[in-house]
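[1] have a look at this prediction, sequence included:
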Amino acid sequence: MSRPKLPDIPWRTFRIASAVALATLLTTALVVAPADAKPDGPTPQPVLMPSMTNLDALPDDHLKVIEALQLQAAAQAAAHREAAAEAAAKRRAQEAKAAAEQRAQEAKVAAERRAAAKTAAEAKRPAAPPRANRSRSRGLPAHTATVSGAQSLARSRLSSAQYSCLSAVVEHESGWNHRAVNPSSGAYGLFQALPGSKMASAGSDWRTSPLTQMRWGLSYMKARYGSPCGAWNFWQKNGWY
């Protein structure tokens, strides 16, 4: 099948049709251009449209060609509008993605700062004493494993009069020397326990700990004489206890 032969268009008609199509394209481009777009070149000048009397004077075949050119220009304008809309949507999506990434980064930095502040606060917080030490103290003040610590322990458990009796017994027995040894009997420690291993009932460190020896001595005086003053009264009558 042979292609239809286009009608011969005079030069005057072609010029008019071209002017109409160009005017349509330029007008549409100005309509679809973004509001914030800045032209790179000089501002386009308005195109002088051919008068309707000139178009009315053209033959029908020539008018069909002009109509076809106008339809082509309208289609190109629609394509431009669609491309502009897609570009605007893409730009908005990119801006939203960048804003979301910025918020996520700020949230991460804030979380790291909170974690660092919590760690620093916990490092400055004083450590709680071990539970075993609290249960062993039974509400009494802490004492060091020295003779003065043993004396402080005795004062915290006895009245002033009872502590004076205990101190008198210990002073006569060992002179407050927790390593004192009786050369004849082998009695040992502050209270001259005989044998010294008796004090193991108060702790395995009875040889070196005045505190352990004091705990044993307090228990011994209460069990055997009722109190330190009972032990001191017996000592004064017998020279031993």
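    Happy to help now that I have it.
[2] going forward, measure contacts between C-alpha atoms and count neighbours the same way
    Fine.
[3] which SSE is immediately downstream of the strand or helix carrying residue 102?
    Secondary structure assigned from DSSP states H and E places residue 102 in helix 60-124. In the C-terminal direction, the helix or strand that comes right after helix 60-124 (DSSP H and E) is helix 131-137.
[4] and here's the other structure:
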Amino acid sequence: MSRPKLPVLSWRQCRIAAALLLAGLLTAAVLTPQADAKDDRPRDDKAVLTPTMTPLGDILRDDHLSLVTTLNLQSEAQATAHRRAAAEAAAKRRAAQAKAAAEHRAKQRAEQRAQAKRRVAAKAEHSAQPRASRTQRRTAPAQSATVSGARAYAQSRMSQAQYQCLSSLVSRESGWNSRATNPSSGAYGLFQALPGSKMASAGSDWRSNPRTQMRWGLSYIQSRYGTPCDAWNFWQKNGWY
């Protein structure tokens, strides 16, 4: 009969198997008669096993297989727990990413709705203003020639964050006074254009119409800095823009 093939054991498993083997050998040594004990009775060189005795090789083989089975079960349990923990962590990451993306989309939609409302309000304000004849338009400022009209005009053309930067810039330059004049340099208007006549490129009513000044100021900021926030950042660092 060929010997059964045993599974390959790790170093730790070999140590445990060796300990079991040593324990078995010690047990067999206690049960086996002393080699040097004298006995006048005739001996049989062949070992005799009683019905209740099990060969040592079978005991060791069974213990070995039981140990390997236990270790394999423990290893499988650990691997299963690791896979479960990894799956739960991945699910949490996906949920967090989905939540962040949903919040970002909601924020964008809210900003778009706010911009749309500002544009509708600006158009409504413009539509509500009475129309004047061509002569009246040449001799008198339009009804939209107010600071509030200039504010609405600016808000309808940029995000709320950019408008806040623009508002801070104009507040520092003129305090939102369209007729503010610098006594030393002669700078004039909401944006303190120097000279003020620069604003004639946006309209001949640049002296009295805040909206005309706003059109010129937005054009100037875009050509020189790109955005109102970039202009405001420059002003904060230098005290002018």
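    Ah, there it is. Predicted, not measured: the structure shown is a model, and the values here were computed from it.
[5] tell me how the two chains score on TM-score.
    Counting by TM-score structural alignment, normalised by the length of the first structure, the TM-score of this superposition works out to 0.42. Behind it: 104 aligned residues with a Cα RMSD of 1.7 Å.
[6] which strands and helices lie in contact with the helix holding residue 102 of the first structure?
    When contacts are defined as 3 or more Cα pairs under 8 Å, 6 or more residues apart in numbering; DSSP states H and E, helix 60-124 of the first structure sits against helix 11-32.
[7] what angle sits between the helix it packs on and helix 60-124?
    Orientation check (axes from the mean of the first three to the mean of the last three Cα atoms, to 10 degrees): helix 11-32 of the first structure against helix 60-124 gives 20 degrees.
[8] can you name the next helix or strand after helix 11-32 of the first structure?
    On the C-terminal side of helix 11-32 of the first structure, the nearest following helix or strand under DSSP H and E is helix 52-56.
[9] which residues are in contact with that next one?
    Applying Cα atoms under 8 Å, 6 or more residues apart in numbering, the set of residues contacting helix 52-56 of the first structure from outside is 16, 63.
[10] for it, buried residues please.
    By 16 or more other Cα atoms under 10 Å, the buried positions in helix 52-56 of the first structure come out as residue 55.
[11] swap in stretch 154-164 of the first structure?
    154, 162-163.
[12] which of those sits closest to residue 225 of the first structure?
    Among those, residue 162 lies closest to residue 225 of the first structure (Cα to Cα), at 12.2 Å.
[13] so that closest one, which state does it fall into?
    Following DSSP: H, G, I helix; E, B strand; the rest coil, the label given to residue 162 of the first structure is helix.
[14] isn't it up against residue 228?
    Yes: using Cα atoms under 8 Å, residue 162 of the first structure makes contact with residue 228 at a distance of 5.7 Å.
[15] excluding its backbone neighbours, what's nearest residue 231 of the first structure?
    Using Cα to Cα, 6 or more residues apart in numbering and skipping the chain neighbours, the partner closest in space to residue 231 of the first structure is residue 225 (5.3 Å).
[16] check which element follows the helix ranked longest in the second structure along the chain.
    Identified as the longest helix of the second structure according to DSSP state H is helix 56-128. Per DSSP H and E, the first helix or strand lying C-terminal to helix 56-128 of the second structure is helix 134-139.
[17] next helix or strand past that next one?
    Following helix 134-139 of the second structure in sequence order, the next helix or strand is helix 147-155 (DSSP H and E).
[18] so what secondary structure elements neighbour that following helix?
    Using 3+ Cα pairs under 8 Å, 6+ apart: helix 147-155 of the second structure touches helix 56-128, helix 210-224.
[19] check the gap between residue 230 of the second structure and residue 154 of the second structure for me.
    From residue 230 of the second structure across to residue 154 of the second structure, the span is 16 Å (Cα to Cα, to the nearest Å).
[20] of those two, who's got more company?
    Legend: neighbour count by other Cα atoms under 10 Å for residue 230 of the second structure and residue 154, higher for residue 154 (24 against 17).
[21] isn't that one right up against residue 164?
    No: under the criterion of Cα under 8 Å, residue 154 of the second structure is not in contact with residue 164, lying 10.4 Å apart.
[22] check contacts around the residue nearest to residue 168 of the first structure when sequence neighbours are not counted.
    Excluding the flanking residues, the one nearest residue 168 of the first structure by Cα to Cα, 6+ apart is residue 232, at 7.1 Å. Each residue near residue 232 of the first structure by Cα under 8 Å, 6+ apart is listed here: 165-166, 168-169, 241.
[23] helix or strand: which one has residue 232 of the first structure?
    helix 228-238.
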